[in-house]
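Engineer: Just a sequence and a predicted model for now, questions to come.
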Amino acid sequence: MGWFCFHPSARRRFHKNSRRAPHPWETAMSEQSSVAPLAARRQLMTEASLGAGNFLDHAIAVNPNRAVPFAYSHHTDHRGAVVLRGHSLLDLAALRDRYATWYRANGVRPGEPVGVVVGEGLEPVLHFLALTALGAVPALVNDAMRHDVMVRYLNHVGVVGIVADDPTRLASAYREDPRQRPRFIAMAAEIQAFDAGSAPLPEDYPYRHAADDVVGLIHSSGTTGTPKSTMLAHRQFWDGKQPRMERFPAEPYDRLMSLMPHTHAGGLSYFLTAALLGLPTVVMSDWRRSVVEPVMEAFRPTMVASFPRTFVELATGELPVKGAAKVHSWFNTGDSAHYGHVRRLVQLGERPAGLIKPWLLPHQQAAEAALPGSQFIDGLGSSEMGMALFGQVTAPETPRDDRCVGRPTEAVVRAAVLDENGVEVPDGTVGLLAVVSPSLTPGYWNNPRLTATFELAGHWLTGDVARRDAEGRFYHLDRTVDVIDTVSGPVYSLPIEEVLLADCAELVRDCSVVGVPGLPGEGQRPIAVVQLQADAAQLAAEEVQEAANKALAGAGLATLAAVSIARTPEEFPLGPTGKVLKRELRTRFATLFTGQ
């Protein structure tokens, strides 16, 4: 993720030698750049008090360009044109203070959790900034979460209040059980229209955080059940990100498109980085291609950060050549991306020659002329990891290496593959992926027992099954709950999905592989639920299965016992963050072979 960069001289040469004329928007930006000077960014790397609870104030303190817009929201006007609105660091501080005044007037105090259920974009970030400035704990909720799950989650957190775009259904749920009702349930528009001069802020505003103060609660995707509530701590969520101040691409011409959900740790992580760098960033409120591509064409990003969900859409069908013309880097985190999608995206854009290796320092990188195509940085991370802790770089000329997530980043003290007793297994042996890093979460809110289940032999278990090769590269094979237990031994779903998406790309747009019960004595059997390419929409499931199994047999992998074609969105269920809900697929097909 943020630990990749171009050598400064390579970036300058790349810009100078670019075959494209500068875009008018780029020229306007370069005349008054919002980017913090390198000396200021280096100063941030050493600030002992800096953390996730006060990064905006530190950015304002060191950046002489604090009044220049850097964070952009977007909307479409009545003519269908994309309109970008810029906000400077000082603008964000003023909005934060208005929101904080409302929260303070409504009784919010340090340490209290508050539920925030607002649409994606800058809004969840503003609520995060306001609540942390009061020392409170924002519990950010993706508004795509199923409503009944949302209520259970907020009750588990024990929020003292809820702010939502549309609080009607939430209020109705609490009328059914008034004992659970928080102190307030308010409409977000009420805060946006609040007169900040009508109430005071506390004398010690903004709040001064201790290093281990909890500054945010992030729910999991729910792919394995009811969402967990991961704690972000003030210093912990900043630890490991310091090298980004010097090494993340932040030249005057660089622009970031953030497609991460900003109710998620990934979105907050990228926004924290962008704010400290003063890096021009469009904060997207929608991840669908129909919305993303017009904004790409208007903003002309050099970097795009997303979960795999949008990359799947951008890599499907006609490539977004115009919108991605200036892209040199794609950043993926959360679930690992699939090579079948990555290899199409890296055909787009332009980048320096010499791939950037995360384990080399900038002065060790080679400065070379521009090459066609871009690089895809696939970072394996999670809210619990605090950031992407493994990284793999793919460019057009990179050899295929299925499921490789690269080496650990410099934020990792130790990475290992363990057996169930916490003993490290030999290279090449599959086991539980485990890490030690200062960026790791303090644990799960109100659930120390659950926290303890992820701790083993002094490591944090990421919830993944992996192996390491003799050269120190790690390979991500599956989530632990998704391993398919067949009578012949464990089968891992992700390598199968990799083959379907790369070797059956003319048929398969996206897919999800799960294990379902076979007949007594058969164990589980692997099946695939697939979305077809438009040109293959009329194919029968048996035809897709035949092509898939031929490719899988050629790769030496287990073949599929069945294929189901998802012809509607409901047949390919996604969670709030865009991950396929494999647990729902397992339930749906639980009796496929048993007939019970």
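Structural biologist: Received, thanks. It should be emphasised that the depicted structure is a prediction, and the values quoted were computed from it without experimental measurement.

Engineer: hey, let's count contacts and neighbours off CA atoms from now on
Structural biologist: Fine.

Engineer: quick one: residue 492 from residue 73, how far?
Structural biologist: For residue 492, the distance to residue 73 (CA to CA, to the nearest Å) stands at 40 Å.

Engineer: So between those two, which is more surrounded?
Structural biologist: residue 492 (25 against 17; other CA atoms under 10 Å).

Engineer: Apart from its chain neighbours, what residue comes closest to residue 268?
Structural biologist: Distance criterion CA to CA, 6 or more residues apart in numbering; nearest residue to residue 268, sequence neighbours excluded, is residue 262 at 5.6 Å.

Engineer: What is the burial count for the residue nearest to residue 348 when sequence neighbours are not counted?
Structural biologist: Nearest non-adjacent residue to residue 348, counting by CA to CA, 6+ apart: residue 373, 4.9 Å away. Using other CA under 10 Å, residue 373 is surrounded by 24 other residues.

Engineer: again with the one 10 residues further on
Structural biologist: Other residues near residue 383 number 25, with proximity taken as other CA under 10 Å.

Engineer: thought it was touching residue 443?
Structural biologist: No: with contact defined as CA atoms under 8 Å, residue 383 and residue 443 do not form a contacting pair (10.3 Å).

Engineer: Overlap of the contact sets of these two?
Structural biologist: Counting by CA atoms under 8 Å, 6 or more residues apart in numbering, the contacts common to residue 383 and residue 443 are residue 230.

Engineer: Any buried residues in the top helix by length along the chain, and which?
Structural biologist: Secondary structure of the chain per DSSP state H: the longest helix is helix 89-105. For helix 89-105, the neighbour count (16 or more other CA atoms under 10 Å) marks 89-90, 92-93, 95-104 as buried.

Engineer: Put this next to the first one:
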Amino acid sequence: MNTYQDLPWLAHYRPGQPASIEPEHHTMLELFRASVARAPDQVALRYFDGEVTTGRLDQASDALALVLLESGFQRGDRLAVYVQNDPGFVIGLLGAWKAGGAAVAINPMNKARELEYLLADSGAKALLCLDSLYRDIARDVIAAGRTSVETVITTSELDWQARNDERVLQTPRLPAADGTLDLLSLIEVHDGRRPGVVPPQPDDIAVLTYTSGTTGRSKGAMNTHLTMVYGCYNFREWLGLTSADSVLGIAPLFHITGLVGHVGLSLLLACPLVLTHRFHPAVMLDALREHRPTFTVAAITALTRLAEESNKPAEDFSSLRIVYSGGAPIAPAVNDAFQAKTGIYIHNIYGLTETNSPTHGTPLGAKAPVDPTSGALSIGVPLFGTVARVLDDDGEECVVGAVGEIAISGPQVVPGYWNRPEETAAAFPGGELRTGDVGFMDADGWFYLVDRKKDMINASGYKVWPREVEDLLYTHPAIREVAVVGVPDSYRGETVKAFVSLQPGATAAPEELIRYAKDNMAAYKYPRLVEIVDELPKTATGKILRRQLRDSPPQAGTGPEPADKRT
């Protein structure tokens, strides 16, 4: 058996028991209302030079809920939220819940085809979106008549602040388009009124969060109120956060990390959430200096960009007492470099859209071990109430140390995918999530992520996991970012190719990097091809898009291994 057991050094872990939630906190709305009652004057959102208190957030979301209900929104209906990291996103969530419905979190980078798919798939009855996104994209999608959207409410990134930072904020504010309602105007008209509706139940859908689609068509994970509550509590109890803390909102709010580890956590704690519309390293660094937040969780790519932007990193990052990173693997060399520059050790955390973010994490104050064989940094140990197993291809548990697919069960796991019964049955047999991530557990209970199951490269019958090759290449001083994929090869079937971006001012020829890898790993693993690129393509959450790289044609700067291709 490799099911996680109690470890003596983790005294506060309760095997098989979830984080203890308050009796009145079985929905996200109950969680928020308890915070309003406890601290109505506490700042809930810091947005550039603007502040929104918990009480004001309550009033604004009441107004939105009233507008939705007056427009025909009914219990169980969906409000699509197509907004950046703005106060409007949080108001949209709360307004949907207060109207008895659910929110649909939509990536604001999505274009017309993607937006239409998500609106149609979710059956959203209403849409809250940025005025600029409505003008440029959503208006034509709605006009085409292939969605169920009946009500459109627009908001502006200029609302709730007065600084108008032109690096990230569009100016001027756009007037409300024909056929749409303006959120700020509606809040003023309905200020002080409360909606009368049956509140959501624990098993009701709170948010449909769509998978990133890096391995196929996006599916809507049904994040219920209760599974989200457990995700929020796991963050709070694992990290020991209190209302005296504040959260730096680096992760996109539409993503499960931002949704639970930023918005949900701050609603639970009644503590400030610092937002900057979108991730811009210099703007985010200004917010870090000005508002002095104490906690953040973000993709490693975003954290390293912040460190690169700072000319006084130790000083700039000094308010952050807890930093976690998830969404993409961390190479040990990258973590070491970040700590050397900022003085902060990044704790690993692991989770999925389908688990309301965290299932594993490095305990606060501990350092994640590095597997001596693969060089992978541990993703941590299971959080409260989480049961994690490693399964072979037949669905049987692997022995300790053996590589297989990570499977997870626990109170934070969603019940399935929206309107996808067959895919739900395949991904959640018996309610246990088959993650598609390949990894193993060591004898001390630490879990390691090897790679995505679908990203494995088969080179002449040998299995090559991109993550191991990437971690090795990250130790080369010239490399800034790297992604490894398998590409067709007439001799091997597949061969290993690395896409590399270099550190500012650094130079390295593809042949040099091939030779470096060849000198440090088995012959079947090292990349035969290296392509130097300016930037690697990423999702909005900072996850590198390997599939896009696999499908891209070779560019200048590709260096094949010339001499011993068949070794």
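Structural biologist: Perfect, thanks for sending it. Here the structure is a predicted model, which is why all the values come from computation and not from measurement.

Engineer: sorry, back to before: just send the buried residues of helix 89-105 of structure 1 back as TSV, with distance to residue 459 of structure 1 too.
Structural biologist: Shown next, in TSV, are these (distance: CA to CA, whole Å):
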residue	distance to residue 459 of structure 1
89	38
90	41
92	38
93	38
95	40
96	37
97	39
98	42
99	39
100	38
101	41
102	41
103	38
104	39
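
Engineer: Can you find the partner of residue 288 of structure 2 in structure 1?
Structural biologist: Under the alignment defined by TM-score structural alignment, residue 288 of structure 2 is paired with residue 296 of structure 1.

Engineer: To which secondary structure element is the closest residue in space to that match that isn't next to it in sequence assigned?
Structural biologist: Spatial nearest neighbour of residue 296 of structure 1, chain neighbours left out: residue 323 (4.7 Å); criterion: CA to CA, 6+ apart. Assigned by DSSP states H and E, residue 323 of structure 1 belongs to neither a helix nor a strand.

Engineer: Give the full set of residues in contact with residue 323 of structure 1.
Structural biologist: Under the criterion of CA under 8 Å, 6+ apart, the neighbours of residue 323 of structure 1 are 293-298, 300-301.

Engineer: on that earlier part again, verify the assumption that the match of residue 288 of structure 2 is located in a helix.
Structural biologist: Yes: secondary structure of residue 296 of structure 1 (DSSP: H, G, I helix; E, B strand; the rest coil): part of a helix.

Engineer: tell me the contacts of it?
Structural biologist: Residue 296 of structure 1 touches 257, 323-324, counting by CA under 8 Å, 6+ apart.

Engineer: which SS state does residue 480 of structure 2 fall under?
Structural biologist: Recorded secondary structure, residue 480 of structure 2: strand (three-state DSSP).

Engineer: same thing with the one 5 residues further on?
Structural biologist: Using three-state DSSP, the secondary structure recorded for residue 485 of structure 2 is strand.

Engineer: To which residue of structure 1 is it aligned?
Structural biologist: Correspondence of residue 485 of structure 2 to structure 1, assessed by TM-score structural alignment: residue 514.

Engineer: what sits against its match?
Structural biologist: 482, 484, 493, 526-528, 582, 585-586.

Engineer: Looking at those, which is nearest residue 351 of structure 1?
Structural biologist: Ranked by distance to residue 351 of structure 1 (CA to CA), those are led by residue 493 at 33.1 Å.

Engineer: Any idea how many residues pack against that closest one?
Structural biologist: Taking other CA under 10 Å as the criterion, the count of residues near residue 493 of structure 1 is 22.

Engineer: Excluding covalently adjacent residues, which one is nearest to it?
Structural biologist: Using CA to CA, 6+ apart, the nearest residue to residue 493 of structure 1 is residue 513, at 5.4 Å.

Engineer: The one you found reaches residue 531, doesn't it?
Structural biologist: No: using CA under 8 Å, residue 513 of structure 1 is not in contact with residue 531; the gap is 11.9 Å.

Engineer: Around residue 222 of structure 1, how many other residues sit close by?
Structural biologist: Residue 222 of structure 1 - counted by other CA under 10 Å - has 20 other residues nearby.

Engineer: Enumerate every residue touching it.
Structural biologist: Contact criterion CA under 8 Å, 6+ apart gives 228, 575-576, 581 as the residues in contact with residue 222 of structure 1.

Engineer: residue in structure 2 matching it?
Structural biologist: Using TM-score structural alignment, the equivalent of residue 222 of structure 1 in structure 2 is residue 213.

Engineer: All the helices of the stretch 151-300 of structure 1, residue numbers only.
Structural biologist: Listed in chain order, the helices of the stretch 151-300 of structure 1 (DSSP state H, counting those that start in this stretch) span 168-176, 188-192, 244-247, 265-277, 289-299.
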